[in-house]
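> Sequence first, predicted model second:
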Amino acid sequence: MSLSLWDSLMLGATAVGALQPLMLIALGVLVGSVFGLLPGLGPVTAIALLLPATLGLPPLPALLVLAGVYYGAQYGGSLPAIVHNQPGEASSVMTSLDGHPLARQGRAGAALTMATVSSFAAGCLGIAVVAALVLPVVSLGLQFGSAERFMLLVVGLMGATVLASGSFLKALAMAVLGILLGLTGWDVHTGTARFVPEALEPLMGRQQGLTDGVGFIALALGFFVVAPVAAELAGLSILAPATGESPAQESPGMDDSPTRAEWRDAVPALLRGTGLGVVLGVVPGGGALLSSLAAYQVEKVASRNRTPPLGEGNLRGVAAPEAANNAGAQTAYLPMLALGLPPNAVMALLLGALGLHAIEPGPSVMKVQPALFWGLLVSMWVGNVLLILLNLPLARWWQPALLRVLRIPRRALLAGLMVACGLGALALGPHGWGVWLVIGLGLLAFVLQRLGCEGVALLLGFVLAPGLEEHLRRALQLSRGDWFVFLERPVSALLLMAAIGLLLVVVLQPGRRGVGR
């Protein structure tokens, strides 16, 4: 008998209510806050580095740490964005547009308080939406056959490709490359090695070579740690800190708080940002960044007659993007948990982490491992409570300590990242095979980035490749090789039309067709 929503939440609370899970959540949010604080890093780099360390943990504790890093980074990125105009995380860029002018006026404390409370409120509302919708979405997903599941994954991958910045052709090529890398290795159905030249196999070793497939951890470390560090050392990377005030100079007004009138004025912006984040968080290619951008643009229209205007130190310009990026960060879990469809790079990493622990992503997770499913959901509330305690009552102690992190020499920080990456790579295989694989993938990613190709589309293609292959095989086997099965089933046909519609979006935007940026 299926559990009610309340019973399911109680099951999740029991799973994370012990001391060890709570400590792991606290560790995750603290690490995420630190990585969010450092300009240019953020949750993707942090999760990629921590993936090897979580291999020795059971599935739920591993996911608690990684998930804590994600929403911890959403909070942590606002501190350097407001105080020093150096957004620590991409989704905090919009927060700096009004947060930093407030800090220059001596009201950094008011901006940080508004950012923290908006993040907490929107995060809790976003989690409530996920909890309310997850049961019907999972029930719908369980009714899907292989044809519907295949087309659903195609739509998700196509949506992420269409919404990627830059050239559509480059994004599509990266998605296809990701699928090919995800299918590299032994075919479990035929027992043959795919995409591996026979001449290279003796050089790679029979026990640990490409016939075992391109490891997910190696791909994450190569594309999201080695390549960005190499690009920054070459003076080409987006990791380079934004130009702002020196981190050594602390801004005044850290004890200032918003007035009651300012709180009343900011609540509508907070609610609008939350609503946008809830919707855009589930959109493929969306998530926290797209949510914060959209919320700020909406707020510019809604607050055009306000004084001061947005961009000159209006607390609405802090509340809206912070609420949007945290609501979007929470609702991104809905398609990932319920359907096995990651809407952004962080969810793709978490989906890959499920695979590392031999858990098939998708709606079956709720039935097979309900404690893991609901424990992860409840941990989001726990993480938000820990973060508001970390950011408000304890701000006097921890914020100055984290601000000192910004004074770490950049090259020393990059060296530390590479050392941590190397230690993780050593655990991937004997004879240093993992290190060479990570270096090779990092160099490939560096070249692709120089050509204007994004690694996010490749990552999504990589993690979705096994599901795409499995459901395509199963659908064709059940239909005896009849490709019209994708048109004969109504839901599958509707999803196919959605994929075609996404392609038409590109056709109607000629600037996205070419290979240029």
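Arrived safely. All values derive from a computational prediction rather than experimental measurement.
> From now on I want contacts and neighbour counts done on CA atoms only, so please keep to that.
Noted.
> Need the three-state assignment for P252.
coil (DSSP: H, G, I helix; E, B strand; the rest coil).
> Tell me who's in contact with it.
A103, G106, R107, A108 (CA atoms under 8 Å, 6 or more residues apart in numbering).
> can you name the two of these that are farthest apart?
G106 and A108 (5.9 Å; CA to CA).
> putting a second one here so we can go through both:
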Amino acid sequence: MELFNHLALGFGVAFTPVNLMYAFVGCLLGTLIGVLPGIGPLATIAMLLPATYALPPVAALIMLAGIYYGAQYGGSTTAILVNLPGEASSVVTVIDGYQMARKGRAGPALAAAGIGSFFAGCVGTLVLAAFAVPLTEVAFMFGPSEYCALMVLGLVGAVVLASGDLLKAFGMILLGLLLGLVGTDVNSGIARYSFDIPELTDGIGFIVIAMGVFGYGEIISNLSHPESAREVFTANVHGLMPTRQDFKRMWPAILRGTGLGSVLGILPGGGAVMASFAAYTWEKKTRLHPGEELFGEGNIRGVASPEAANNAASQTSFIPLLTLGIPPNAVMALMVGAMTIHNIQPGPQVMTSNPELFWGLIASMWIGNAMLVVLNLPLIGIWIKLLSVPYRWLFPAIVLFCAIGVYSTNNNVFDIWMVGLFGIIGYLFIKLGLEPAPLLLGFILGPMMEENLRRALLLSRGDWTVFATRPLSAGLLLAALTLLALVLLPAIRKTRELAFVED
């Protein structure tokens, strides 16, 4: 009964004209930029974060959540029609979605992605609402040692569940932790690793790294591909509604993807990417029906299940963020930055000190998902026209928008140069096959982990055994060690590498 009262409060907040408008604007902007090849939710939120500065906190977070969903939906459109995943979680959608488009079935592929995303998004939001209160009560039992142990588990999880080589993922986490050390020491007030550059005494800007590595890095990478490599199926999108046979095959896949995504979204370092790969792997292991297309040759289940999984995971990844204050993936790390900008400390106190924001955000997720179905399926023709615009005309506008956004945060030209530098670094990461998401998690969690470590040691008068004598922190550290030990076993390491193989 208490849950329904909370949801009633949330819908009361979300259904105000101003918040509805910002939810719609967020969904529209997210879809608009998410459709652009190579620019997914992460880069979109990084680029549009400065646009929310002047807004009230509730409206700002509702708009950012809308941008997140919109970019994710738009990423599947690009994956199906252009064979370019808008984001890492759309990589497996490319495999069967693009083949369906080549066979003239782009319409049913887009519909399957949209329906699967909407259903999974609604279920994921329901899971978030149901688990929020009990997890928040657990979070109030956490002290500095527990939070430090939880962040260690988050960083280990980010390494284990990151796609690609374990050593590379560990290197990226370490680099993120080192970048987080730049600035003024909280305890002593002394500048560290600033190299006598005044602008670095406050640390490297979160938006500077996010926009440089994920925004500019992706743009430079896209420019390295010839225009002829982009084959857009503008003429083949007709008959959006899947057939009865399609519905019969894709609904079990959507249910499987939703269940898997809802669980994997909560795990630190997991989120949408791991969920989509795992869902596709699961579908490939289920038997084919008579007359069904092979996987990799246009099977509708290969589109519906990963899209459902990544959207369910997107919703449930808000659970550790809103209840514990810990971002489980890079997009949620951006949301931490957004909340901090608006003087909101992510964690259990959000629900008690600002229930309108907490439940208003959850209610807006349902509204945003409904808006996206309307925006994406009936208006697909508009997004196709956008896809046919030459990229050489689009990228200068995106670069300019990013530069204005970065400059507006601190009115400092130094930040623009830093974004350019991190853009080059981001491009090098792409060329070297390095996954940059763990870097962002390390950058966000590192200073928080250091602060809680120091606080725990101050309270225990320098006694390191405080992490072992407190049951919760000992359990979390043991879980981190177990996870690390398991993934280093040869058999599990090989299975992990196979899970991220795209074809």
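Noted; the coordinates are in hand. Keep in mind that this is a model prediction, so the values were computed, not measured.
> what's the TM-score here?
With the length set by TM-score structural alignment, normalised by the length of the second structure, the two chains reach a TM-score of 0.91; 493 aligned residues with a CA RMSD of 2.4 Å.
> ok, back up a step: of G106 and A108 of the first structure, give the one with the bigger neighbour count.
Ranked by neighbour count (other CA atoms under 10 Å), G106 of the first structure and A108 place A108 first, with 26 against 18.
> Quick check: that one touching N85?
No - A108 of the first structure is beyond contact range of N85, at 11.3 Å (criterion: CA atoms under 8 Å).
> Identify the contacts common to these two.
With CA under 8 Å, 6+ apart as the test, A108 of the first structure and N85 both reach H100.
> In helices, which of the contacts of P252 of the first structure appear?
Taking DSSP state H as the definition of helices, the contacts of P252 of the first structure contribute A103, A108.
> From the contacts of P252 of the first structure, pick the one nearest T54 of the first structure.
A108 (36.7 Å).
> Quick check: the aligned residue for that closest one in the second structure?
Using TM-score structural alignment, the partner of A108 of the first structure in the second structure is A106.
> Now do the same contact list for its match.
Applying CA under 8 Å, 6+ apart, the residues near A106 of the second structure are I80, L81, G97, Y98, M100, F233, N236, V237, H238, L240.
> so which of those persist in the first structure?
Retained contacts for the contacts of A106 of the second structure in the first structure, judged by both residues aligned by TM-score structural alignment, their matches' CA atoms under 8 Å, are I80, L81, G97, Y98, M100, N236, V237, H238, L240.
> Which of the three states applies to the third one?
Put plainly, it is G97 of the second structure. Criterion first, three-state DSSP; result for G97 of the second structure: helix.
> Now check it against the first structure: what is it aligned to?
If you follow G97 of the second structure across to the first structure using TM-score structural alignment, you land on G99.
> who touches the residue nearest to its match when sequence neighbours are not counted in this structure?
Excluding the flanking residues, the one nearest G99 of the first structure by CA to CA, 6 or more residues apart in numbering is I82, at 4.5 Å. Counting by CA under 8 Å, 6+ apart, I82 of the first structure makes contact with T95, S96, D98, G99, H100, L102, A103, A108, A111, L112.
> Mind giving me the PyMOL select for those, buried ones only?
Buried residues within the contacts of I82 of the first structure, by 16 or more other CA atoms under 10 Å, are selected in PyMOL with:
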select buried, resi 95+96+98+99+100+102+103+108+111+112
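> From the contacts of I82 of the first structure, pick the one nearest A193 of the first structure.
T95 (49.1 Å).
> The closest one is in what secondary structure piece?
Using DSSP states H and E, T95 of the first structure maps to helix 93-104.
> check the fit of that helix onto the second structure and give the mean distance.
Compared with the second structure after the fit, helix 93-104 of the first structure shows a mean deviation of 3.1 Å (mean CA distance after the TM-score superposition for the first structure).
> just checking, what packs against that helix?
helix 78-83, helix 108-143, helix 288-302, helix 316-331 (3 or more CA pairs under 8 Å, 6 or more residues apart in numbering; DSSP states H and E).
> corresponding residue for A62 of the first structure in the second structure?
Matched across to the second structure, A62 of the first structure falls on A60, judged by TM-score structural alignment.
> With C421 of the first structure instead?
Aligned counterpart of C421 of the first structure in the second structure: C402 (TM-score structural alignment).
> Can you tell me how far the aligned residue in the first structure for R244 of the second structure is from M114 of the first structure?
Using TM-score structural alignment, the partner of R244 of the second structure in the first structure is R260. Distance of R260 of the first structure to M114 of the first structure, given as CA to CA, to the nearest Å: 12 Å.
> if you count what's nearby, which of those two comes out ahead?
More crowded of R260 of the first structure and M114, by other CA under 10 Å: M114, with 26 against 9.
> neighbours around V156 of the second structure, how many?
By other CA under 10 Å, neighbour count at V156 of the second structure equals 24.
> Could you pull up the residues touching it?
A480, L483, L484.
> Are any of the residues you listed buried, and if so which?
Using 16+ other CA under 10 Å, the buried ones in those are A480, L484.
> what about the helices in the stretch 101-250 of the first structure?
For the stretch 101-250 of the first structure, the helices defined by DSSP state H, counting those that start in this stretch occupy 108-143, 146-163, 168-183, 201-204, 216-221, 227-233.
> okay if I get those helices as CSV plus distance to P43 of the first structure?
Below are the helices of the stretch 101-250 of the first structure laid out as CSV (distance: least, CA to CA, whole Å):
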stretch, distance to P43 of the first structure
helix 108-143, 16
helix 146-163, 19
helix 168-183, 21
helix 201-204, 33
helix 216-221, 12
helix 227-233, 14
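> right, so of these, which gets closest to E470 of the first structure?
helix 146-163 (8.4 Å).
> Alright, that wraps it up for me.
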